[in-house]
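>>> Sequence first, predicted coordinates after that:
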Amino acid sequence: EVMMEDNSQIIEKITKIVNPFVEEMNLSLVDVEYLQDGGYWYVRVFIENLNGDLSIEDCSKLSSKIEDKVEELIEHKFFLEVSSPGLERALKKLEDYIRFTGEKITLHLKHKLNDKKQFKAVIKEVKGDNIVFLIDKKEVEIEFKEIRKANILFEFNDF
């Protein structure tokens, strides 16, 4: 029987993977978490830009640089999330949806749609006061005022 590696060893290995990329991008690594939450495993990497604000682009760039190497390290399915400790990734204004067209988000609606209020979606396009999302490969048009909250997801599903 294979023993589960203890989490601190895995965190140490993830840190070794992440550090060179963080340095190369002139960012600073704040923390790495590896934990189980609600039945799913998460690798959370927290970074800061010492010269100013951390951009969403920085986060997604670092994610794509490290995801394959972290996947080689962890056998089971997990979510990789890269953010700054204080990065508010909420989409507040219609302009935010235009700016982040194509991004994956978690979407919380005020009223149920097909018996659910929470979805993972991709922002497809903004049409007037409506936003077209891809949800489960289907296009769904939702009024901006129907959205309770939405956050950008930097996560890579390892299925």
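That came through, no problem.
>>> From here on, just use CA atoms for contacts and neighbour counts.
OK.
>>> so Y42 sits right up against V82, yeah?
No: contact criterion C-alpha atoms under 8 Å: Y42 and V82 do not qualify, at 10.5 Å.
>>> More neighbours: those two, which one.
V82 (23 against 17; other C-alpha atoms under 10 Å).
>>> doesn't D58 make contact with the more buried one?
No: counting by C-alpha under 8 Å, V82 does not reach D58; the two are 9.1 Å apart.
>>> put this beside the first:
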Amino acid sequence: MDLHELLEKTVNGLGFDLVDVEQSPRGRILRVFIDKPEKTGGVDVEDCAAVSDHLSRVLAVENIDYDRLEISSPGLDRVLKKPSDFERFSGSEVNLRLRVPLSGRKNFNGVLRGLQNGTVTLALETGDVALAFDNIDKARLVPKFD
């Protein structure tokens, strides 16, 4: 089982969603971003501590070598990676970058309309644009401050 599968299985088993995993170039720092969609206000420090304690034990048993484990919420500008993310955050403003340009353009800012049949629809000021899910390099929510 690879590291990502191990983390996803463990985090999901604890009742959280695995949002993202980052490793430093030499794999010495392991950052794990978790979420709990049904929890009002998102994950808190106690949630992160509980996941950290459990993952520390699992990684030791699986003989995964690292220096530091960091557990965090995804933040207001959370990354969107899974198809379910694009459905869940429909109606939110996103910043999106494509792998291969569409009409000479790689970066898009707009309101996410959702994902259907492998196509992400984004509402721009100039109208809607359809983007292939497989062509999305990075997508993040744009934080809203009142």
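Looks like it arrived, so ask away. Only a predicted model underlies this, so the values are computations on that prediction, with no experimental measurement involved.
>>> Just the TM-score for the two chains, thanks.
TM-score of the superposed chains, computed with TM-score structural alignment, normalised by the length of the second structure, equals 0.47; 80 aligned residues with a C-alpha RMSD of 2.6 Å.
>>> ok so, going back, any residues in contact with both of V82 and D58 of the first structure?
Residues touching both V82 of the first structure and D58 (C-alpha atoms under 8 Å, 6 or more residues apart in numbering): none.
>>> Compute the number of surrounding residues for the nearest residue to I135 of the first structure once chain neighbours are set aside.
Of all residues not flanking I135 of the first structure in the chain, A121 sits nearest, at 4.8 Å (C-alpha to C-alpha, 6 or more residues apart in numbering). When neighbours are counted by other C-alpha under 10 Å, A121 of the first structure registers 24.
>>> which helices and strands does the helix or strand containing A121 of the first structure pack with?
Assigned by DSSP states H and E, A121 of the first structure falls within strand 116-127. Applying 3 or more C-alpha pairs under 8 Å, 6 or more residues apart in numbering; DSSP states H and E, we find strand 116-127 of the first structure packed against helix 94-99, strand 104-113, strand 130-135.
>>> got the angle for the last one vs strand 116-127?
With axes from the mean of the first three to the mean of the last three C-alpha atoms, to 10 degrees defining the directions, strand 130-135 of the first structure sits at 120 degrees from strand 116-127.
>>> and the next element down the chain from strand 130-135 of the first structure?
strand 138-143.
>>> what about the strands in the second structure?
17-23, 29-35, 68-72, 93-102, 105-116, 119-124, 127-132, 136-141 (DSSP state E).
>>> so what's the closest residue to N95 of the second structure other than its chain neighbours up against?
The spatially closest residue to N95 of the second structure, leaving aside those adjacent along the chain, is N109, at 4.6 Å (C-alpha to C-alpha, 6+ apart). N109 of the second structure makes contact with 93-96, 124 under the criterion C-alpha under 8 Å, 6+ apart.
>>> Then N95 of the second structure?
Here N95 of the second structure is in contact with 107-110, 139-142 (C-alpha under 8 Å, 6+ apart).
>>> And for V22 of the first structure?
28-29, 47, 62.
>>> one more time with 7 Å, if that's ok
Residues in contact with V22 of the first structure (C-alpha atoms under 7 Å, 6 or more residues apart in numbering) are 28-29.
>>> so how many other residues sit close to the closest residue to I71 of the second structure other than its chain neighbours?
Excluding the flanking residues, the one nearest I71 of the second structure by C-alpha to C-alpha, 6+ apart is V32, at 4.9 Å. Residues contacting V32 of the second structure under the criterion other C-alpha under 10 Å number 25.
>>> pretty sure V32 of the second structure contacts S56?
No: the criterion here is C-alpha atoms under 7 Å, and V32 of the second structure misses it with S56 at 11.8 Å.
>>> hmm, back to that, can you put the helices and strands packed on strand 116-127 of the first structure in a markdown table and add distance to T15 of the first structure and mean neighbour count?
Output for these, formatted as a markdown table (distance: least, C-alpha to C-alpha, whole Å; neighbours: other C-alpha atoms under 10 Å):
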| stretch | distance to T15 of the first structure | mean neighbour count |
| --- | --- | --- |
| helix 94-99 | 31 | 14 |
| strand 104-113 | 25 | 16 |
| strand 130-135 | 34 | 19 |
